[in-house]
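Q: quick check, what structure comes out for this input:
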Amino acid sequence: MGFTNDPTSGPPEEPEQNPFKGTPFEALFSGGGGAGLGPAGFGGMDLSALMGQVQAMMQPYDGPINWDVAIDMARRAAAQQPDPSPTARDKDAVADAVRLADHWLDSATDLPSGVTTTAAWSRAEWIVNTTDAWKVLVEPIAAQAVDSLGKALPEEARAMAGPLIGMLSKATGAMVASQVGSGLGALAGEVLGATDIGLPLAAPGVAALVPENVKAFAGGLDVDDADVTLYLALREAAHQRLFANVPWLREHLIGAVTDYARGIEINTSAMEEQVRGLDLTNPAALQDAFEGGMFDLAQSPAQRAALQRLEITLALVEGWVDEVVGQATAERMPAAAKLQEAVRRRRAAGGPAEQTFASLVGLELRPRRLRDASTLWGSLRTRQGTEARDGVWMHADLLPTASDLDDPLGFREDATAPESLSLTDEDFEAGLRGLLDGPGDDRPQE
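A: Purely as a prediction, here's the structure:
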């Protein structure tokens, strides 16, 4: 290799250039000894020993991310503050609030109830019960991240690493898992329920609140705790109605996330600065290095379109919930206006935990145009009635666009469907009836 470890043979020759130079794995394959696999590393360390060290960083797992690590880290993060299990009284209070909320919503929308069961969760229970949904949302982003990092290695480095490539890929998946876990742990400290971020994270039909977080939210408001719980139960039940009766909506949102993930490109040069000089066999050091967020994204036009589609749809979902809950509480809850404003600001701006999650996994879930969407739905109801307002959810192509949110009072002034759908009045009415009848085998398919 052009060098020697024999101290009697004179000064060693200049080491050959590390083929991993300029990549996130330069430190691991440097010639500085220790855990390195550069010239000194190959001369002084058995390859199998290093492979054992690297493998000790992780346990076998399937997919692009080690979810066992992610969930463990999330629960550890959530446990940094008191997280008592909900009492029987908490569970009864949530169940009673959701039951009353569903009754009130019957007067505000013809969409039937989507609630099949209620739950009161601790923060740790929120993490466990929403994991399946997060897998669907995060794995496309994680898979693209792992793939991009693997491609950061030049060809000569790939040949040199040999069997370590697979291990490094798994190590990257473990690092991504630590980021996701940190983000979910932060979110668990703030979320109020199963649909608080605008997506249905629990199993279908499960309306859940997190009493400890609800109490913290109520603490900053001059509103009775029971009113706060009821108002949040109204929002939870309204989300459940929408997602239960609009079967394409969940996939529409997830599809936008997947489309966004397809174009992700990791800024490996920024990562090189983060990990250069680190001991890559030290998981704690790796975690510290990546806590600032690894997703420095250069968005393509397709990504920007997918992100806009996600943001607009989230705004429409949140705006519809805001409008329906406002209608249901108008004559019943004097404190509703104050609670509506508090929730609007919270959702539109995103809390610290939501911002942390966005920086860690590159995914923002903020409905920035919530107010415009709420105005649009309210205006449509005033002009054409609740059936016309709710009938827009019959098909994705009927949804308002960004330009419609620019003029929310003018949406569907002519009360006609887009020409691209070629819907007759009879077709629209038939589809609307299917939407209002609720889930069932005889529902018209998209």
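Q: switch to C-alpha atoms for all contacts and neighbour counts from now on
A: Noted.
Q: do you know how far H239 is from A337?
A: Between H239 and A337 the distance, using C-alpha to C-alpha, to the nearest Å, works out to 19 Å.
Q: those two: which is more packed in?
A: In terms of neighbours (other C-alpha atoms under 10 Å), H239 is the more surrounded of H239 and A337; the figures are 27 against 13.
Q: wait, is that one part of a strand?
A: No. With DSSP: H, G, I helix; E, B strand; the rest coil as the criterion, H239 is helix rather than part of a strand.
Q: so who does it touch?
A: The contact partners of H239, taken as C-alpha atoms under 8 Å, 6 or more residues apart in numbering, are 195, 198, 200, 317, 321.
Q: tell me which of the residues you listed fall in strands.
A: Among the contacts of H239, no member falls in strands (DSSP state E).
Q: which one (most neighbours) among the residues you listed?
A: That'd be V321 among those, by other C-alpha under 10 Å, with 26 neighbours.
Q: from D222, how far out is the closest residue to it other than its chain neighbours?
A: Closest residue to V321 apart from its sequence neighbours, by C-alpha to C-alpha, 6 or more residues apart in numbering: A238 at 5.8 Å. Separation of A238 from D222 (C-alpha to C-alpha): 24 Å.
Q: neighbour count for these two, which is higher?
A: A238 (32 against 11).
Q: please give me the structure for this one as well, since I'd like to look at both together:
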Amino acid sequence: MESSAGESTVPAQALINWELAASTAARLAPAGPSLGSSEIGSAVENLRFMADVSVPHVHDITGLEAARDLRDSSVLVVDRASWSRANTQSFAVMLKPAIEKLLESRQGTLTPGAAAVSGAITGSQLGAILAFLSSKVLGQYDPFSALAEDSNAPAGGRLLLVAPNIIAVERELNVTPEDFRLWVCLHEQTHRVQFAAAPWLRHHMLTQIDDLSGHLLGNVDSLMERATAAARSLKDRSASGTTPGRGVILDLLQDPEERAAISHLTAVMSLLEGHANVVMDAVDASIVPSVKTIRQRFNDRGKDRGIVEKFIRNLLGLDAKMRQYTDGAKFVRAVVDVAGMEGFNRVWESADHLPTEPEIHDAKIWLERMGL
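A: Below you'll find the model as predicted:
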């Protein structure tokens, strides 16, 4: 296809080779636990069963009627390579508007050949990141999969349970597999229920992600300078033993609008993750007999991470993400203590009811704003 100026147009997908990202992640992902074919089949069947069993408990704890009918989304038990491929599809959905805007601003200055080379480099780099993450994630609710090109996902999205990682962690913690799997499913199914209870939330998050990525890509000329400075900062902090506050990736954000966008997304993610953590820990021994042991051992496992893993986690800001679980859970518990679960559930009514980052850290501000 030729543009009116006679220049070949560059498709949005050319700037990131998504297929290369998925194949690179599959190739670089660490091997999972050793399992026979019968063990794999049994684990997959059991995880599907636990996913179903967990939903009524989510309903009882949250009081959200959306938990009664989740037919607009699906549950998939996947391996690491499939998780990575699913995420390339979602990233393509989330970044497409920003990439299209970038291409429009660079019209006539970027040739298809240069875009292809750039796309291959970016795809390989993204694949390496996904390979690392694919061995860490236990489960993930993906509300954007239905919007991907040629997607066969249900309209509401899909819940991915990463079987090799769940099995690896339950073995590492030496806990009862059935208990641990149900505990994980309680958390992940809560995310599924959140988006069913707030059908506006997917579009809201897409808009916010588009806004943030648009700012970053729109300032692409200064992005490399900021990336170099952030990498130097990581090296200095690693040498001194200082723990980064948010991770080098987030240190790239300097513009006030960028910081406002990430602040809002941080608050939303803290809410979602904290709420799911509250649900998974709300069950007692009658539902998950070893729940206290699981939580204690799960919290302690991060203390044994090696230097390389700590470096990568600092780079990606994963420890900052872990604080979202803690901060969000404190917010949810503080609101429920005052207003009950019914009062807290007002958060799912509209985007205006979502807490801000200051409110996440001081629930009283949100309660006052909601008249609770």
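Q: returning to that earlier point: the residue nearest to V321 of structure 1 is in contact with G319, isn't it?
A: No. A238 of structure 1 lies out of contact with G319 (C-alpha atoms under 8 Å); the separation is 11.1 Å.
Q: skipping adjacent residues, who's closest to the residue nearest the centre of structure 2 in space?
A: Central residue of structure 2 (C-alpha atoms, centre = their mean): Q140, 6.7 Å from the mean position. Leaving aside its sequence neighbours, Q140 of structure 2 sits nearest to L160 (C-alpha to C-alpha, 6+ apart; 5.2 Å).
Q: trace that neighbour over to structure 1, please.
A: Using TM-score structural alignment as the criterion, L160 of structure 2 maps onto A208 of structure 1.
Q: go on, F195 of structure 2?
A: Looks like F195 of structure 2 aligns to F243 there (TM-score structural alignment).
Q: helix or strand for its match, which one?
A: F243 of structure 1 belongs to helix 225-245 when assigned by DSSP states H and E.
Q: how far apart are that helix and its match in structure 2?
A: Aligned to structure 2 and superposed, helix 225-245 of structure 1 gives a mean residue distance of 1.0 Å (mean C-alpha distance after the TM-score superposition for structure 1).
Q: show me where structure 1 has its strands.
A: Under DSSP E, structure 1 gives strands at 117-120, 206-209.
Q: G343 of structure 2: neighbouring residues, count only.
A: 16.
Q: tell me the contacts of it?
A: 335-336, 372.
Q: same question for M73 of structure 1.
A: Contacts of M73 of structure 1 by C-alpha under 8 Å, 6+ apart are 178, 181-182, 185.
Q: aligned partner of it in structure 2?
A: Under TM-score structural alignment, M73 of structure 1 pairs with T24 in structure 2.
Q: distance check, its match against V278 of structure 2.
A: 36 Å.
Q: quick one: D90 of structure 1 from R235 of structure 1, how far?
A: Applying C-alpha to C-alpha to D90 of structure 1 and R235 of structure 1 gives a distance of 18 Å.
Q: who's more crowded, these two?
A: R235 (26 against 18).
Q: identify the residues contacting the more buried one.
A: Counted by C-alpha under 8 Å, 6+ apart, R235 of structure 1 has contacts 321-322, 325.
Q: and for W18 of structure 2?
A: Counting by C-alpha under 8 Å, 6+ apart, W18 of structure 2 has contacts 88-89, 92, 123.
Q: same question for S113 of structure 1.
A: So S113 of structure 1 contacts 102, 106, 237, 240-241 (C-alpha under 8 Å, 6+ apart).
Q: now with 7 Å?
A: By C-alpha atoms under 7 Å, 6 or more residues apart in numbering, the contact list for S113 of structure 1 reads 102, 241.
Q: one more: the one 5 residues further on?
A: Neighbour list for T118 of structure 1: 95, 206-208 [criterion: C-alpha under 7 Å, 6+ apart].
Q: let's go with 10 Å and repeat that
A: 91-92, 94-99, 205-209, 233, 237 (C-alpha atoms under 10 Å, 6 or more residues apart in numbering).
Q: likewise for R304 of structure 1?
A: Here R304 of structure 1 is in contact with 259-260, 263, 298, 310 (C-alpha under 10 Å, 6+ apart).
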